[in-house]
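Student: Sequence first, then the predicted structure, then my questions.
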Amino acid sequence: MPITQSDVLYTAVATAENGRDGRVATDDGALDVVVNPPEVMGGDGAGTNPEQLFAAGYSACFQGALGVVARQEGVDVSGSTVTAKVGIGKNEDGFGIIMEISASIPNADGATARALVEKAHQVCPYSKATRGNITVTLA
C-alpha cells in the first residue's frame, strides 16, 4: 500500500550533474561523489557509479529490515552482514538491472537465517519499491 505525503518521516534529496559521468551530491553535503561509468561501460572507473550507490543503499536498508524481523522473532543477528550485488545489462528496451541480496547471520542456523532473509525481503522498503520491477535473488 503506497504511503501519502503526510506519512513521510524523512526525505533525502540528491542532485546529479552530467548523469553517469559527473557528480552527485546530497542537499545537506553528507554525500558528494564523482560518478563515472565502470570501464566495461566506457568509463574510466575513476569514480563510483549509480549501481554501487544503489547497492549501498539497498544493503543498508535490508540490514535494517533484517534487524526488525529478527527482533520480532527473538533471533540474535549481531555480527550479521548484508551484501547487495547490482548488475546492469542490456534488455529489450535499453538497460535493466538485477539484484542479488545475500546475508551472513553467524548466530542463526541455515533455516532460520533463510526465513529471516525472506521476511526481511517482505518488509524492506527497497524490496517493496523494486518488487515486480527487477529480478531480486535472495541468498
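Tutor: All right, it came through fine.
Student: okay, CA-based contacts and neighbour counts for the rest of this
Tutor: Noted.
Student: pretty sure Val75 belongs to a strand, no?
Tutor: No - per DSSP: H, G, I helix; E, B strand; the rest coil, Val75 lies outside any strand segment and is coil.
Student: hang on, it packs against Ala108?
Tutor: Yes - counting by CA atoms under 8 Å, Val75 does reach Ala108; the two are 7.3 Å apart.
Student: where along this protein do the strands fall?
Tutor: 14-17, 22-26, 32-35, 81-91, 94-104, 135-138 (DSSP state E).
Student: And here is the other one:
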Amino acid sequence: MTDTVLFTGTATAVGGRNGHSQTSDGSVSVDLGMPKNGVLDAGKTTPEHLFATGYAACFGSAVEAVAHQKKIDVTGAAVTVAVSLVKGDSGYSLAAKISLKAPALTAQETKEVLEAAHQMCPYSKATRGNIPVELSVG
C-alpha cells in the first residue's frame, strides 16, 4: 500500500527563538521569545508551546479514536501536554509529559485509553525513542 499525504502544514521562522514564525496560509502567526529566568515577554510564545499545542490536539484525536474502537465515552476528556526544553551534558533536547483527564472513565479505563492513544498518535510515533515521554492519568 502506498502512503497518501492527507495534509501538509508549512511554516517559516525568521530570527530563531527570538523571531517570528508564520504558516504559509497565515492561520498561525506568532512572535517568539526565549524566557528569561522562567518569564516570557508578553505576547510571545516558544517552540515548546507550539509543539505542545499540536501534540495535545493530535493526542486528543487519538483518544477519541481509541474510545470509538472500545465503544466507551470520553466526553469532556482533556489532554494536557507539557514540552520542556532540557539542557544536559550532550546539549539541548526535549522531554514531554502527557496527562489525560476523562471524567466519564475510571482511573484504570483512563490509563488504558492513554496508553492505547500513545501507540496510535502520530506525534507519539514521531517522538518514540527520540525524547522521553511520561504518561499520567490527570
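Tutor: Looks like it arrived, so ask away. Keep in mind that this is a model prediction, so the values were computed, not measured.
Student: what's the TM between chain one and chain two?
Tutor: Aligned and superposed, the two chains score 0.92 in TM-score terms (TM-score structural alignment, normalised by the length of the second structure); 135 aligned residues with a CA RMSD of 1.6 Å.
Student: what's the neighbour count on the counterpart of Ala70 of the first structure in the second structure?
Tutor: Using TM-score structural alignment, the partner of Ala70 of the first structure in the second structure is Ala67. Number of residues near Ala67 of the second structure (other CA atoms under 10 Å) recorded here: 17.
Student: middle-most residue in the first structure, spatially?
Tutor: Tyr58 (1.4 Å; CA atoms, centre = their mean).
Student: which residue in the second structure lines up with it?
Tutor: Per TM-score structural alignment, Tyr58 of the first structure is aligned with Tyr55.
Student: circling back: now do the spatially closest residue to the residue nearest to the centre of the first structure that is not a sequence neighbour against Ile98 of the first structure, distance only.
Tutor: Nearest in space to Tyr58 of the first structure, with sequence neighbours left out and distances taken as CA to CA, 6 or more residues apart in numbering, is Tyr126 at 6.0 Å. Here Tyr126 of the first structure is placed at a distance of 13 Å from Ile98 of the first structure (CA to CA, to the nearest Å).
Student: Mind checking which of the two has more residues around it?
Tutor: Ranked by neighbour count (other CA under 10 Å), Tyr126 of the first structure and Ile98 place Tyr126 first, with 18 against 15.
Student: Under the alignment, what does that one map to in the second structure?
Tutor: Per TM-score structural alignment, Tyr126 of the first structure is aligned with Tyr123.
Student: Can you report how many residues lie near the equivalent of Thr12 of the second structure over in the first structure?
Tutor: Thr12 of the second structure maps onto Thr15 in the first structure, with residues paired by TM-score structural alignment. Neighbours of Thr15 of the first structure under the rule other CA under 10 Å: 11.
Student: quick one, what contacts Thr15 of the first structure?
Tutor: By CA atoms under 8 Å, 6 or more residues apart in numbering, the residues touching Thr15 of the first structure are Val24, Ala25, Thr26, Asp27.
Student: Closest to Pro37 of the first structure out of the residues you listed?
Tutor: Among the contacts of Thr15 of the first structure, Val24 lies closest to Pro37 of the first structure (CA to CA), at 13.1 Å.
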